[in-house]
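J.: Mind looking at a prediction? Sequence and model below.
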Amino acid sequence: MKIYHNNRCSKSRCGLEILNNSKQDFEVVDYIKNPLSEVDIKDILKKLGFSPIQLVRKNEAIWKENYKGKDLSDSQIIKAMSAHPKLIERPIVVKGDKAVIGRPSENICALLK
């Protein structure tokens, strides 16, 4: 199991706490310090069952200033998330071939069952 984590985010810290309390083994991936490749993002999207735009934090300044209102392909959105990891919703917890966004945190609890 993995959690894609941003320590500056309270929701992400909450997700990490849930995993710590679960007593299950997991890996913490700081995707801000170690940005995800386009292949990694595509794999996560597949596990989430999301289109790329569903994984974007649309209120981030980077999005508003550089991408909002543009007609972007899925590939361009994935490239943007890889180049600017702050654009990726968080936290993401992956278990096997399934993944959830930990907003709300109940999503993580459901994945752990």
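T.: Looks like it arrived, so ask away.
J.: make it CA atoms for all contacts and neighbour counts henceforth
T.: OK.
J.: Contacts only, for the closest residue to Gly96 other than its chain neighbours.
T.: Nearest non-adjacent residue to Gly96, counting by C-alpha to C-alpha, 6 or more residues apart in numbering: Met1, 6.8 Å away. Contact analysis of Met1 by C-alpha atoms under 8 Å, 6 or more residues apart in numbering lists 25-27, 93-96.
J.: In a markdown table: the residues you listed, plus distance to Ala61.
T.: Shown next, in a markdown table, are the contacts of Met1 (distance: C-alpha to C-alpha, whole Å):
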| residue | distance to Ala61 |
| --- | --- |
| Asp25 | 35 |
| Phe26 | 31 |
| Glu27 | 29 |
| Val93 | 25 |
| Val94 | 27 |
| Lys95 | 31 |
| Gly96 | 33 |
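J.: Against that first model, consider the following:
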Amino acid sequence: MLRIYHNARCKKSREGLEILKNSGKEFETREYLKDTLDEKELTELIDKLKITPIQLVRKNEKVWKEEYKHKDLSDRELVSVMVKNPKLIERPVVETDKNAVIGRPPSEIEKLL
């Protein structure tokens, strides 16, 4: 099953959602700012993405710049920061049972289809 971690206020996320709708494949949408991920879910998603936690952080967000940018955080601490501040999670992310991609650019999503 395909799942998109979606923020309706984000243009790239809306474009990613449109790609999934046009694919004709079944998928579910998780608005991760409302239905937040816990540490286990986020860690599993990062593993599927085959990246480090810092690669999933939106570094231009105000909260990152003001509170975390100059701190030396471990991977575990970064996951905790993203769980507490889901706005920091890059979007959109689309996952299958085995893999995931960050939809930036949105055409990256097609790799899972």
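T.: It's in. Since we're looking at a predicted model, the values are computed, not measured.
J.: hmm, back to that, report the separation between the residue nearest to Gly96 of structure 1 and Lys23 of structure 1.
T.: Look at Met1 of structure 1 and Lys23 of structure 1: by C-alpha to C-alpha, to the nearest Å, they are 12 Å apart.
J.: Now do the strands in structure 1.
T.: All strands of structure 1, identified by DSSP state E, fall at 2-5, 27-30, 92-95, 98-101.
J.: residues in contact with the first one?
T.: Pointing back at strand 2-5 of structure 1 there. With C-alpha under 8 Å, 6+ apart, strand 2-5 of structure 1 has contacts from 12-13, 16, 26-31, 90-95.
J.: how does it look with 10 Å?
T.: 11-13, 15-16, 19, 25-32, 36, 88-96, 99-102, 108 (C-alpha atoms under 10 Å, 6 or more residues apart in numbering).
J.: Next, the mean deviation of that strand compared to structure 2.
T.: Superposing on structure 2 and averaging over aligned pairs (mean C-alpha distance after the TM-score superposition for structure 1), strand 2-5 of structure 1 comes out at 0.2 Å.
J.: Name the residues of stretch 18-36 of structure 2 that are buried.
T.: 19-20, 27, 30, 32-33, 36 (16 or more other C-alpha atoms under 10 Å).
J.: Quick check, Glu77 of structure 2 in contact with Pro53.
T.: Yes. Glu77 of structure 2 is within contact range of Pro53, at 9.3 Å (criterion: C-alpha atoms under 10 Å).
J.: Would you map the helices across structure 2?
T.: Ranges of helices in structure 2, per DSSP state H, are 11-23, 39-49, 62-63, 75-84.
J.: so which of the strands of structure 1 comes closest to Asn59 of structure 1?
T.: Ranking these by proximity to Asn59 of structure 1 (C-alpha to C-alpha) places strand 98-101 first, at 16.5 Å.
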